[in-house]
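> my questions concern the predicted model and sequence given below.
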Amino acid sequence: MAGNKYNKDFAMAKRNFLWRVVDSILLLTVSGMLLVVIIQVVGRIISKSVPWSEELTRYLFLWTVNIGMAVGMRYADHASVNVIYLLLPKTKIVRRIHLSIYATSCVVFFALLTYWNIGMTFRQFNSGEMSPALELPMFLVSLPLFVCDILAAVGLVQSAFFDKSTRERIVMLGQNESLERLEGGSI
């Protein structure tokens, strides 16, 4: 029994380490984007063009959005449609079915995105395409697309099946928040 607790603690530590790394990368991309935009603004003020700044900002933004998507899936901070769920009785079996449909549809969605984005990244790698200003290989620009799709699916599975508080939020989101919006007339 003690070994089982140790295994759970070790698995939790590995999951927490992964998301600390992801959060750190997100912080770096947002900070980098802010720094590049400041450099670009200062360059315009002093009439010194920084030709690579717009391109780098765009690429950092792409990384930021995709990493943010993965983090959003990990904490279930994303848009959801709960209208059908609101019409059903709130029994334990309905909550389990709701969670299963939610998780399955999201994992299938991210699996398809991963498949398409891996294909695009490999085509860019094989073509040797380079970005115009920075002369970076374009596959490095599209790399976060499939990496973050995989992270989003991992985060979703962790939040839906291994994190009780987030799982409860996912299930309760269908009951409380949507019901309040429906009654308030904002849906």
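Now that the structure is in, tell me what you want to look at.

> every contact and neighbour count from this point should use C-alpha atoms.
Noted.

> let me see the contact set for Gly174.
With contact set as Cα atoms under 8 Å, 6 or more residues apart in numbering, Gly174 has these partners: 82, 85-86.

> kindly give a single PyMOL line that selects the buried subset of those residues.
A single PyMOL command selects the buried members of the contacts of Gly174 (16 or more other Cα atoms under 10 Å):
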select buried, resi 82+85
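
> before we go on, here's another structure to hold up against the first:
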Amino acid sequence: MACVLIVGAMLVTVLLQVVFRYALRAPLPWTDELARYSLIWLTFIAAALVMGRRRHIAVHITVRLGPRPSRIVLIAVGAVVAATCALMAVLSISMMERWSKRISTVLELPMAAVVAALGVGFALMTVHAIAGMIADARLSDADVLAQFGDSTDEVLL
């Protein structure tokens, strides 16, 4: 729902910019900045949403190893993803601190609010990666084979 609202806000903002700039010849100064910051938030919220649905692009080459090694690789990859996302979430906090005194040019928003998108997105991705690892650990051998089988067109990570 958040992604739909952000896309809707971006659509309205860009349409306003086009109408005011080209039809009325009086461009609105804030629309570009709002659309840009909305896109940043959309990127990280959507990335977390996609991770939660396990729809990120991945390459799965462990099917031929059998279900148990495949499960182990899935869990290991999930651990690397979770650790990376957690690290990025922590680093985004220091980035927010560094940007806390900066204000956006037109909207006069604190830039920490914009940079917070990284922390929120990576924190959500960390939670989803951990949930995915738990789900992978609970898979039976039959579930691994059924989930991945011989299919090469859809891959879950």
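That came through fine. It should be emphasised that the depicted structure is a prediction, and the values quoted were computed from it without experimental measurement.

> any idea what the TM-score comes out to?
Scored against TM-score structural alignment, normalised by the length of the second structure, the superposed chains reach a TM-score of 0.83; 149 aligned residues with a Cα RMSD of 2.6 Å.

> pull the longest helix from the first structure.
Assignment by DSSP state H gives helix 2-45 as the longest helix of the first structure.

> how far does that one sit from the chain's center?
12 Å (Cα atoms, centre = their mean, to the nearest Å).

> which parts of the first structure are helices?
Under DSSP H, the first structure gives helices at 2-45, 53-74, 83-87, 92-127, 138-157, 164-184.

> most packed of those helices?
Most buried of those, by mean neighbour count (mean count of other Cα atoms under 10 Å): helix 138-157, with a mean of 21.

> now do the contacts for Leu156 of the first structure.
For Leu156 of the first structure, the contacting residues are 73-76, 103, 106-107, by Cα under 8 Å, 6+ apart.

> lining up the residues you listed with the second structure, which overlap?
Shared with the second structure under both residues aligned by TM-score structural alignment, their matches' Cα atoms under 8 Å, the contacts from the contacts of Leu156 of the first structure are 73-74, 103, 106-107.

> could you dump these to TSV with distance to Val22 of the first structure?
Shown next, in TSV, are these (distance: Cα to Cα, whole Å):
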residue	distance to Val22 of the first structure
Met73	12
Arg74	11
Ala103	21
Cys106	20
Val107	19
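
> contact partners of stretch 130-143 of the second structure?
For stretch 130-143 of the second structure, contacts defined as Cα under 8 Å, 6+ apart pick out 52, 54, 67-68, 71-72, 74-75, 78-79, 82, 157.

> helix 53-74 and the longest helix of the first structure, what's the angle between them?
Orientation check (axes from the mean of the first three to the mean of the last three Cα atoms, to 10 degrees): helix 2-45 of the first structure against helix 53-74 gives 150 degrees.

> quick one on the thing from earlier: from the kept ones among the contacts of Leu156 of the first structure, pick the one nearest Val21 of the first structure.
Set against Val21 of the first structure, the nearest of these by Cα to Cα is Arg74 (13.4 Å).

> once you drop chain neighbours, what's closest to that closest one?
Counting by Cα to Cα, 6 or more residues apart in numbering, Gly155 is the residue found nearest to Arg74 of the first structure once chain neighbours are left out, at 4.0 Å.

> so the one you found sits against Met73, correct?
Yes: at 5.8 Å, Gly155 of the first structure and Met73 qualify as touching, with contact defined as Cα atoms under 8 Å.

> picking up where we left off before, relative to Arg181 of the first structure, which of the kept ones among the contacts of Leu156 of the first structure is nearest.
Met73 (21.8 Å).

> that closest one contacts Ile150, correct?
No: if you go by Cα under 8 Å, Met73 of the first structure and Ile150 don't touch, sitting 10.9 Å apart.

> contacting residues around the equivalent of Val90 of the second structure over in the first structure?
In the first structure, the residue paired with Val90 of the second structure is Tyr115, using TM-score structural alignment. By Cα under 8 Å, 6+ apart, Tyr115 of the first structure lies in contact with Phe146.

> at 10 Å what do you get?
If a contact means Cα atoms under 10 Å, 6 or more residues apart in numbering, then Tyr115 of the first structure has 146, 149 as its contacts.

> same thing with Ser70 of the second structure?
60-64, 76, 136, 141, 144-145, 148.

> repeat that for Ile72 of the second structure.
Neighbouring residues of Ile72 of the second structure by Cα under 10 Å, 6+ apart: 62, 78, 133, 136-137.

> what is the nearest of the residues you listed to Ala117 of the second structure?
Minimum distance to Ala117 of the second structure across the contacts of Ile72 of the second structure is 22.1 Å, recorded for Gly78 (Cα to Cα).

> any idea how far Pro132 of the first structure is from the alignment partner in the first structure of that closest one?
Under the alignment (TM-score structural alignment), Gly78 of the second structure maps onto Ala103 of the first structure. Going from Ala103 of the first structure to Pro132 of the first structure by Cα to Cα, to the nearest Å gives 40 Å.
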